[in-house]
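A.B. asks: here are the coordinates; sequence isn't available:
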């Protein structure tokens, strides 16, 4: 839709050699007392500082805003619109003829026409002003205080959340106890597996060493016994010789 509109505007521009007025937002809503802008600009952009254009509301004789000879003209302007409407002079250099109304009143509601005399082009913008009291009532209905049923539902939700958390903590506690229990059992089994067993065969490390020590002790005892026997024999032999001499 937007592409079609832009295409039509370009065709018109090529045909008449002008930039038509465009009101991109046909419906504007505002709250009483706020500032509101009725958008209108030339497309393609053209410097509108030297143009004559005006804003007029349907059903009224005088204009809401008049711009002529590079300045606003208040003589042709409605009294209730004086000092409450203006156009951005900087924006005029880019063809921006948007009208600012400050502050907006309930009586400002209606259909507005933006007309550029040099380009012989115009567009419409509709303004709807909402009373302040109506907006307050909307806010009050939106922010409704919670009822007793809502409070009961909130309490049930809180109880359910607390119960879920406690249940999770209980399961975790049981898992920790089981893990610690099996850990203790494994440690006890490992400890019992390391205790010496008299029925176990002699290991390669301790067995041969203990057997070697016993053989060495037996050999030493036999040598001592042989030395004692030899000494006894020598003593007997000497005593026999001495008896023969006598």
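C.D. replies: Great, that's in hand. Just so we're clear, the structure is a prediction, and the values are computed from it rather than from any experiment.

A.B. asks: Please make it C-alpha for all contacts and neighbour counts, starting now.
C.D. replies: Fine.

A.B. asks: Do you have the helices of this protein handy? List them.
C.D. replies: 2-16, 89-92, 132-142, 148-193, 207-245 (DSSP state H).

A.B. asks: and those as a markdown table, adding mean neighbour count and distance to residue 45?
C.D. replies: Putting these into a markdown table (neighbours: other Cα atoms under 10 Å; distance: least, Cα to Cα, whole Å) gives the following:
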| stretch | mean neighbour count | distance to residue 45 |
| --- | --- | --- |
| helix 2-16 | 12 | 11 |
| helix 89-92 | 16 | 10 |
| helix 132-142 | 11 | 37 |
| helix 148-193 | 11 | 57 |
| helix 207-245 | 10 | 108 |
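
A.B. asks: Between the ones you listed, which one is closest to residue 34.
C.D. replies: Closest to residue 34 of the helices of the chain is helix 132-142 (Cα to Cα; 9.8 Å).

A.B. asks: Looks like residue 47 contacts residue 89 (just checking).
C.D. replies: No - using Cα atoms under 8 Å, residue 47 is not in contact with residue 89, being 10.7 Å away.

A.B. asks: Tell me which of the helices of the chain sits nearest to residue 31.
C.D. replies: Residue 31 lies closest to helix 132-142 among the helices of the chain, at 6.3 Å (Cα to Cα).

A.B. asks: then this one, side by side with the first:
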């Protein structure tokens, strides 16, 4: 009975403790270059001194100890051989509730998930570390620098060469537009002149038959008039002849 009561009281204590505190750490992966010094940091919220607490920094993927702090001292016995002599826990910041661990001269093998654990408060926080090789980082920088054109050549507001080069396409486009417009206007004029000439020629062809018909009509009228005059003159001559004979 006493064991059950003790166990339940411990669970209640842990629940009360965990409900009052939490660890805040970066949610985005921490990126660094090979050989750099990296700081892993978690903060107690609300802030409370962690000098008397036990702290454990572990590699989650390997389930091995990176740095251990117990009884106000650093313990290196359970530490991974990979991190020996390369970890430093800031004791001064523990009084402010800041759990800051520094890794010196990081290597690509240091990349992975880390966990900060406070057993007494039963709270933890995970941080992901990503280490890039120095030669890869240099290659990326060289590629980005060579791929990017010089700023003077692109913007070049004070560079007369860039101004002249930028104006050349504009002049060429303007000249070509003017030439096209002139050709279009000339084509319209030639088409109009052709249409006017065709109309005039057609009018002349239409007038020539009418003139010919009018000439024929006039000739017929003149012939008919002459014949009528001859018919009139003949009775007159016959009359005169009859009068002379009568006498």
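C.D. replies: Perfect, thanks for sending it. Note that the structure is predicted; figures quoted are calculated from it, not measured.

A.B. asks: Looking for the alignment partner of residue 140 of the second structure in the first structure.
C.D. replies: Under the alignment (TM-score structural alignment), residue 140 of the second structure maps onto residue 138 of the first structure.

A.B. asks: Quick one: end-to-end distance for stretch 55-62 of the first structure.
C.D. replies: This stretch, stretch 55-62 of the first structure, spans 10 Å end to end (Cα to Cα, to the nearest Å).

A.B. asks: From residue 192 of the second structure, how far out is residue 206 of the second structure?
C.D. replies: Taking Cα to Cα as the measure, residue 206 of the second structure falls 21 Å from residue 192 of the second structure.

A.B. asks: and if you look at residue 234 of the second structure?
C.D. replies: 64 Å.

A.B. asks: do residue 208 of the second structure as well
C.D. replies: From residue 208 of the second structure to residue 192 of the second structure the distance is 25 Å (Cα to Cα).

A.B. asks: all strands in the second structure, in order from the N-terminus.
C.D. replies: Under the criterion DSSP state E, the second structure carries strands at the ranges 22-24, 30-33, 38-45, 55-59, 64-70, 73-75, 87-89, 98-103, 112-118, 123-132.

A.B. asks: In JSON lines: those, plus mean neighbour count and distance to residue 170 of the second structure.
C.D. replies: Output for the strands of the second structure, formatted as JSON lines (neighbours: other Cα under 10 Å; distance: least, Cα to Cα, whole Å):
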{"stretch": "strand 22-24", "mean neighbour count": "19", "distance to residue 170 of the second structure": "59"}
{"stretch": "strand 30-33", "mean neighbour count": "17", "distance to residue 170 of the second structure": "47"}
{"stretch": "strand 38-45", "mean neighbour count": "18", "distance to residue 170 of the second structure": "54"}
{"stretch": "strand 55-59", "mean neighbour count": "21", "distance to residue 170 of the second structure": "63"}
{"stretch": "strand 64-70", "mean neighbour count": "19", "distance to residue 170 of the second structure": "66"}
{"stretch": "strand 73-75", "mean neighbour count": "14", "distance to residue 170 of the second structure": "73"}
{"stretch": "strand 87-89", "mean neighbour count": "18", "distance to residue 170 of the second structure": "64"}
{"stretch": "strand 98-103", "mean neighbour count": "20", "distance to residue 170 of the second structure": "59"}
{"stretch": "strand 112-118", "mean neighbour count": "20", "distance to residue 170 of the second structure": "56"}
{"stretch": "strand 123-132", "mean neighbour count": "18", "distance to residue 170 of the second structure": "47"}
